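K.L.:
Could you look at this predicted model? Sequence included:
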Amino acid sequence: MVKLKKIVIISICITLLLSVYNFNYYSAYANSGIPKGYIKAAETDALILLYNNQPSIAIMDKRNGYIWSSSMDEDKYETENINQMWRNTMQSLFRFNYTDITGRREHKILSLPSYGSNSNVSINPVNDGLEIKYTFTQLEIEINLRIQVNGNELYVSIPEDGIKELGKHVVVSIEIMPFFGAADDNTDGYILCPDGCGALYRFNDVTNKGINDRLRRWYVYGNENSDVNYYERMMRQEMQQAMMPVFGIKKGDNSIFAIIENGEYDAAVNFSPSGYAVALSRISAEFTLRHTYTVIGSDIKISDGRSIEKVTFKRVHNEAIKTERGVRYSFLYGNSSNYSGMANYYRNYLLEREMLRKTIADGEDIPLSLDLFMGIEEERLLINKFIPMTTFDQAISIIDEFEKSGVGKFLLNIVGWNSRGYGSYPKVLPPARQLGGWQGLKKLVDFTNDKGYRTYLQINIFDALSKIGGFSLRNDVAKYANNIIITNERKTSFLLNPYIASKRFESTLSDITDRGININGFSFEKLGYVLYEDHHKKYPSRRNQTAHTWLEVINKSASITGSASVHGGNTYILKSVDRLYNIPVNNSNYHSLDEAVPFYQMVIHGCIPYSSEPANIFYDFDKQKLIQIEYGCLPHFELTYEKAELMINTGYNRLFSSCYSDWKDIVIGVYNEFNNKLRDTYSAFMISHEYIEKGICRIEYDNGCIIYINYNTYPVFVEQYEIKSEDYIVIDGGGKVQ
């Protein structure tokens, strides 16, 4: 009996001890702020990586306790009217598209979220995180997702061998954490989209929200499929693309800044505004494993007789793109959580990895960026007529005249100098005899070299026009996977195979340098925003390989001539160029996006000089000059010696006013204004940009310079400063108004 009492007493004590332990454990668990059901996987000085058995993940920011989750809390958001597929997607770590590769005709593409798909899931610890393996038994597909934390960053990746396809089904694309950081319309914050210069979508601004809002997709570095029509349409409609593989989400004083770090050449940024399928705004990265291509076939129909109808259908490539795929999410807070903080973070990221270099010296004068348009052909019935707009001797005269009027530094770009003038692709040499030929070109280059002015020759290395010729449709041009030539609707424009384009350029470079013409570099037309895949049988080129080829061309040119400039600014070229053209100061003006911001410019300002469109084609000179100042652009003009009316029948309708004598006083005035007021900002990093009131913009540089711009039609007072209507002031680092 005594023994039994002892056992009972001991049991009660153990029970009490366990109760106290469990109470303390769960109290500590609750007080830690860790969501119920989550387990800690890894921890850094800044972050805690959590996961549950669903599985989904959460990131707790130890610096302020804020939690970001990959899944949506159904108790918090109304999901009653959402179909099961979307409800599953809201809880998923990824969503993937797949197809039956054995289909003989069209490859029907289907979608499946990782959650609720009857997959077998195993979770295993790895260094600084965990690896989650999904086995989709019915599809015979395995996907390994690796999730790791380091410092204030989360890296979510799929290793190169992380996807196994064991049957007839294959993965076409995979979207990573589609609802990570998603927000409803009551959230204070925005999404940063990589559209052109950068664009914001504000969660709680209903002005531009509507029932027509739809998914927007920016394929990184240009159109997903090789398409000459797309690039023609892009130029015509002023569409923009994602030149940087990034996006951001800001909620209150916390933000995520995401960099597509691996697999970016075949990736897209997907943005879905609130109202598209669900009442949550979200943005994410999607990786392409297999691109699609169109097949043209025929259907034989027997009804009222026998007829053959032409049909088109899509197929996917048999072979998957082999690469690691990964997104790096950085967690920012406080004053660094806005788009300015994101830009500063990305600039540092690129500089530390030598993906961006600083080519502007401290204290350097702002140059006048001057394009001189030389010549173009006017198409005639029998023989085309060459229209000389600026001969090489006249170019010398223009430069000399500007120099004598006070312009002390130039960045010169010679356009349309080649044998048949502007647009005669792919033919380059010799220089047009109507402009002065080889001797005239050498004279111009020697003149600018003696003055110390950098001079570029503009060249297009990959466009090929049937009316110009000089290339083989069988051997030289890019093709789709079905061996169909990539061309436009009229079958007049083609893309050269990247390898062949590079070899043709090397020949051009040798011909010029062998003649003792010491140019400072080439200006590569469209090379910074056109990227395509080519299934050429002898020289195939994936998108990443094409980018590598373009870099080789730029580096080869710079190593011989000393410099290189590029039109467009895809991130992969930033480590090799000295000058950028055609950097947009707007976005694509999609209905759902609220405003453009100079995110791209903030990343590269002070490192690489850049310009937007020429000032002499502005529709509102005074307002657009202010925009150029806001975005940190060079003063840029495209001029001719002759009147622009001479080109009226050439189809080159970009220049409606270009005669240098008409623009001389304005050019000199703008050059002096920029150097007198903005010189101190030229080599500095742009670290802050914001609209402090309606129509009033504040830009700050890392050397203390601040610019206030007033776009309003009335004067305003900012702090102790008065700013006139449609004007600006510059305050230097010492607090003095310039």
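P.N.:
Received, thanks. Remember, it's a predicted structure, so these values are computed and weren't measured experimentally.
K.L.:
hey, let's count contacts and neighbours off CA atoms from now on
P.N.:
Fine.
K.L.:
give me the number of residues near Cys197?
P.N.:
Burial of Cys197 is recorded as 25 neighbouring residues (other C-alpha atoms under 10 Å).
K.L.:
these two touch, right, it and Ala596?
P.N.:
Yes. Here Cys197 reaches Ala596: they are 6.9 Å apart, a contact under C-alpha atoms under 8 Å.
K.L.:
Mutual contacts of those two, please.
P.N.:
Counting by C-alpha atoms under 8 Å, 6 or more residues apart in numbering, the common neighbours of Cys197 and Ala596 are Val585, Asn586, Asn587.
K.L.:
quick one, what contacts the last one?
P.N.:
Just to be clear, that refers to Asn587. Shown in contact with Asn587 (C-alpha under 8 Å, 6+ apart): Asp195, Gly196, Cys197, Gly198, Ala199, Met239, Gln240, Ala596.
K.L.:
those strands in the stretch 451-600 of the chain, which residues are they?
P.N.:
454-459, 463-465, 493-495, 521-524, 564-567, 579-581, 595-596 (DSSP state E, counting those that start in this stretch).
K.L.:
Walking through the stretch 351-500 of the chain, point out its helices one by one.
P.N.:
Secondary structure of the stretch 351-500 of the chain by DSSP state H, counting those that start in this stretch: the helices cover 392-404, 437-451, 498-514.
K.L.:
Glu74: which of those helices is closest?
P.N.:
helix 498-514 (49.9 Å; C-alpha to C-alpha).
K.L.:
could you check the angle strand 454-459 makes with the closest one?
P.N.:
If you take axes from the mean of the first three to the mean of the last three C-alpha atoms, to 10 degrees, helix 498-514 sits at 130 degrees to strand 454-459.
K.L.:
alright, now check it against this:
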Amino acid sequence: MDKQKILDEMNAKKRRKKRLIIIVVVALLVIISASALNIIFRYFKYDEYKKYEVKSKTEKGERFVAVNEDKPDVEGMVLVSENDNLKLYTNLETTEIAVYNKNDGSITYSNPQDRDTHTGTGINASNLSSTLAVTYYNKAGNVATINNYDMSIKNGQFETESIKDGIRYIYTLADEDSIASIVPYYISEDGLNKVMEKSSDYDARTVKGKYKLENGTYVLNDSAKKSKVGMEKLNKIFEKAGYTEEDYAKDMEGHEEDESLSITIPLEYRLTDKGLEATVKAADIEEHGNVYISQIDVLQFFGAASNKAQGYILVPDGSGALINLNSGNQATAYNQAIYDIDPVAQNYVVIEETECARLPIFGIKADDNAIFARITAGDAIASVNADVAGKLNNYNYAYASFNVREKELLNMFGVQGSKSDIPVVEKSLYKIDLSVSYSFLTKDDASYSGMARTYRKQLIDEGILKETNQSESVPLYLDIIGGVEQKKHIMGIPYEGVCAMTTYDEASEIVDNLYDSDITNLRLNYQGWFNGGIYHDVADKIKLIGSVGSKSDLESLNKKLEDKGGKLFMDVAFQKVSHESKRFTSVLEASKYYSGYVVELGATDPSTVRQTSNLEWYDEMIYYMISPKFLNRYVDKFASKITKYDVSGINLTDLGSVLTSDKKRSELINRQQAENIVIGQYEKLAETKKNLMETGGNEYSLKYVSDIIDAPTSYSAYYIIDEQVPFYEMVIHGSISYSGEAFNLMDDDLDDDFVLNCIEYGIAPRFTLSYKDPSKMKYTSSADKYSVLYTTWLDKAKEMYGNINEALKDVDGSAMINHEKLDNGLIKVDYENGKTIYINKTSQDITVDGNTVKAKNYLKTGGTVNE
């Protein structure tokens, strides 16, 4: 009995142990499953970003019929449509267009009308007769560029359709020997029999004679491929038999490498209330023959100026810049990406420091007329190109190009030389609209000032800019450095801590000092106030830095500012996520290259000029680009929490200045989709009722912000450029308050010339300040801010503010309607409220109509000089 009892107890223990193991295993499986499900739904199945997707819609075309007109205003063309100001004409044989301006009788052509006199040959000559150029890769990774004149127009390979207020040309860019695109080079026996059964006996014999059976598949013979007449005949037989493009695709599957190049691409023209809109519907592009389109150039020579014309090309570099017509400048042609280069596509090596093109515009002034162009769709994947006459052709021209598919260079291990990097091209074309809108300016408006007025009016009409922003004084912008990340130690053990450079109480002391000097229109941007410092953790929650101050301290500072008409903005980055961020899973949430690697960037190492450095100790300076897929989630959480803080506004350090795609293979988000997502986040942040300030100021963000810092106030000084102009400022002045770089962090001397430049560009003063000595930041990621001690700069800030405010306070809320450099060297800036400011940057006094402007000084008048 005792033995049996012992055995029973042992078996009971085994059963309990077994049950425990099963329970533990089940619990682990449940935990693992829950974790797996959480990962799946949190990262892989998350698709909230798709609600911001904008889908392209194509209007059904009709048979084109020209509008009857007794006496056309454009010789050799037929009338397509007209409105109160313009007439659109086209030549149905060459597909070129012309716009007739009823206001002054001027005509703008898509192609130079005297191009027959051009002395160039080859593609440089045929480009002048084209309206589209396409750059593509083939299966081997080789790149080539073709135009629609050589590959379509001169062979009559296009169709014409009527659309509302315009016309659509559908071009087939193909080798001349392969224009019959539905005749398959390979076809199954069943497929061939179906065609023959639905054909006459004669046609069936013709078809059968052109194919030979090889390994169970019928193959079109070489002699048939080379016969243009024969291929056209075959094409008619196949069409008559009901053979479709779908049948063609099915039969050619697996044999695409044997197809000849063939691209079908539509180009639409419409008259609008703004002018002419030219659009390529990328969703309707068809590619055959292992063709991978990477770039499309639209209307390269629309409004091109002759080699006799006087004027300039306006380009969007920085604040704006001019390229003089026929300058003889042999420098490299102008090419600049709108909104800067996509971080996912840019090179690690920083070749040069350049300004960003924040506005998707360009223009051409030639003699008494001008055209102003604005990229209205596809702007995030667009570039502006421009060049002067005398290099490739006899014309000065500017146009937009669109990167509809990106490539990556992958390094082949063990391979040296030019073959070590091979291009990997994205699989799918971006199915979005690509549009350029052209406005036609007559004599009184034919200048960069007129272009700025035209653009500003468009933005106001669209509700992007407000018409006025009344103010009795210009703002003084102050970046206040709060908490800075710092390596600290406890008993020799290192840890990441925060050094409080300016507490809220100390910031309040700085504000009081300015109030004592009657400076009240303050805009404070508080840097390093939450989540660990300036290079903060992701903004999914708000954790104030205790050493900087409490919530009540923060709100007390805000109240002090608002009581006097100022504003307190809290600095936040959403897209650049520090390497030190603890709540961010880079492998799942960061943007990726097409190859699958995570985008990880950093500071520029001066020894290697690679922008991947932490400068040896600043780990937080390495950052990831958050995927647009997950941007919505973080903005959602921040927006719900910032409303609990009584502060005037938010400063968006990267939302309006950086635009990144995500090339992850399974869910590629192109840059245009990313722009739509970012706009959605601005809408959401606007709903918090907080004022929005931003750093940078790309066009798509202007609708939502009251203030811009780091607005473009300089330019890149490319060799092709002749002059900088304040085009950006002319567009937003009077609607959005702005400043450029912090004065005390610039290389420029803060002298009379600097002040005059600020007055000319309408730039409000800005300083970056800390209460404590900046030596405390020596071994931190903010070490570059070494000249920010408020006691050093406060008097200078007051002086600079006094000088600039005195000049601009009467015009701060008024539009800048005209800017020009007079022959005597004076710069004249006219404002909508009737005020004029003359700026004299020369070393001599200058008198204009009885008004003397002293050397290195300015003069304000109540109206124009001729009143």
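P.N.:
Here it is on my side, so go on. The model shown is predicted, which means the values in this text are computed figures rather than measured ones.
K.L.:
what's the TM-score for these two chains?
P.N.:
For these two chains in superposition, a TM-score of 0.86 is obtained (TM-score structural alignment, normalised by the length of the first structure); 685 aligned residues with a C-alpha RMSD of 3.0 Å.
K.L.:
Of all the strands of the stretch 451-600 of the first structure, which one comes closest to Phe136 of the first structure?
P.N.:
Of all those, it is strand 493-495 that lies closest to Phe136 of the first structure, at 40.3 Å by C-alpha to C-alpha.
K.L.:
what range in the second structure matches the closest one?
P.N.:
Residues 623-625 of the second structure are where strand 493-495 of the first structure lands when matched by TM-score structural alignment.
K.L.:
and that stretch, how far out from the chain's middle?
P.N.:
The chain centre lies 18 Å from the centre of stretch 623-625 of the second structure; the measure is C-alpha atoms, centre = their mean, to the nearest Å.
K.L.:
Equivalent analysis for stretch 430-444 of the first structure, please.
P.N.:
Offset of stretch 430-444 of the first structure from its chain centre (C-alpha atoms, centre = their mean): 37 Å.
K.L.:
Could you check it and say which residues are buried?
P.N.:
431-438, 440-444 (16 or more other C-alpha atoms under 10 Å).
K.L.:
Arg146 of the first structure pairs with which position in the second structure?
P.N.:
Alignment note (TM-score structural alignment): Arg146 of the first structure maps to Glu268 of the second structure.
K.L.:
re the thing from before, right, and the strands of the stretch 451-600 of the first structure - which one's nearest Asn338 of the first structure?
P.N.:
Asn338 of the first structure lies closest to strand 595-596 among the strands of the stretch 451-600 of the first structure, at 14.1 Å (C-alpha to C-alpha).
K.L.:
now, among the contacts of Asn587 of the first structure, which is nearest to Asn270 of the first structure?
P.N.:
Nearest to Asn270 of the first structure among those, counting by C-alpha to C-alpha, is Asp195 at 11.2 Å.
K.L.:
Give me the spatial nearest neighbour of Ser706 of the second structure, chain neighbours excluded.
P.N.:
Closest residue in space to Ser706 of the second structure, ignoring its immediate chain neighbours: Ile736 at 5.3 Å, by C-alpha to C-alpha, 6 or more residues apart in numbering.
K.L.:
okay, now that neighbour: neighbour count?
P.N.:
Neighbour count for Ile736 of the second structure, taken as other C-alpha under 10 Å: 23.
K.L.:
Would you mind measuring from it to Asp114 of the second structure?
P.N.:
45 Å (C-alpha to C-alpha, to the nearest Å).
K.L.:
now Ser130 of the second structure
P.N.:
Ser130 of the second structure sits 14 Å away from Asp114 of the second structure, taking C-alpha to C-alpha as the criterion.
K.L.:
More neighbours: which of the two?
P.N.:
Neighbour count, other C-alpha under 10 Å: between Ser130 of the second structure and Asp114, Ser130 has more, with 26 against 9.
K.L.:
And the residue nearest the centre of the first structure?
P.N.:
Nearest to the mean C-alpha position of the first structure, by C-alpha atoms, centre = their mean, lies Met243 at 1.9 Å.
K.L.:
Now check the second structure for the residue matching that residue.
P.N.:
Counting by TM-score structural alignment, Met243 of the first structure corresponds to Arg358 in the second structure.
K.L.:
Correct me if wrong: its match contacts Gly697.
P.N.:
Yes. Counting by C-alpha under 8 Å, Gly697 is a contact partner of Arg358 of the second structure at 6.7 Å.
K.L.:
Now list whatever residues contact both of those two.
P.N.:
Residues touching both Arg358 of the second structure and Gly697 (C-alpha under 8 Å, 6+ apart): none.
K.L.:
quick one, what contacts Val415 of the first structure?
P.N.:
Taking C-alpha under 8 Å, 6+ apart, we find Val415 of the first structure in contact with Asp371, Leu372, Phe373, Met374, Gly375, Tyr422, Leu457, Gln458, Ile459.
K.L.:
what's the counterpart of it in the second structure?
P.N.:
Here Val415 of the first structure is matched to Gln527 in the second structure, going by TM-score structural alignment.
K.L.:
hang on, the residue nearest to Ser706 of the second structure packs against Tyr704?
P.N.:
No. At 9.8 Å, Ile736 of the second structure does not count as touching Tyr704 under the criterion of C-alpha under 8 Å.
K.L.:
All the strands of the stretch 301-450 of the first structure, residue numbers only.
P.N.:
Listed in chain order, the strands found in the stretch 301-450 of the first structure under DSSP E, counting those that start in this stretch are 306-316, 325-333, 368-373, 375-378, 385-388, 410-415.
K.L.:
Tabulate those strands (JSON lines), appending distance to Asp662 of the first structure.
P.N.:
Listed next are those as JSON lines, based on distance: least, C-alpha to C-alpha, whole Å:
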{"stretch": "strand 306-316", "distance to Asp662 of the first structure": "53"}
{"stretch": "strand 325-333", "distance to Asp662 of the first structure": "50"}
{"stretch": "strand 368-373", "distance to Asp662 of the first structure": "14"}
{"stretch": "strand 375-378", "distance to Asp662 of the first structure": "19"}
{"stretch": "strand 385-388", "distance to Asp662 of the first structure": "18"}
{"stretch": "strand 410-415", "distance to Asp662 of the first structure": "19"}
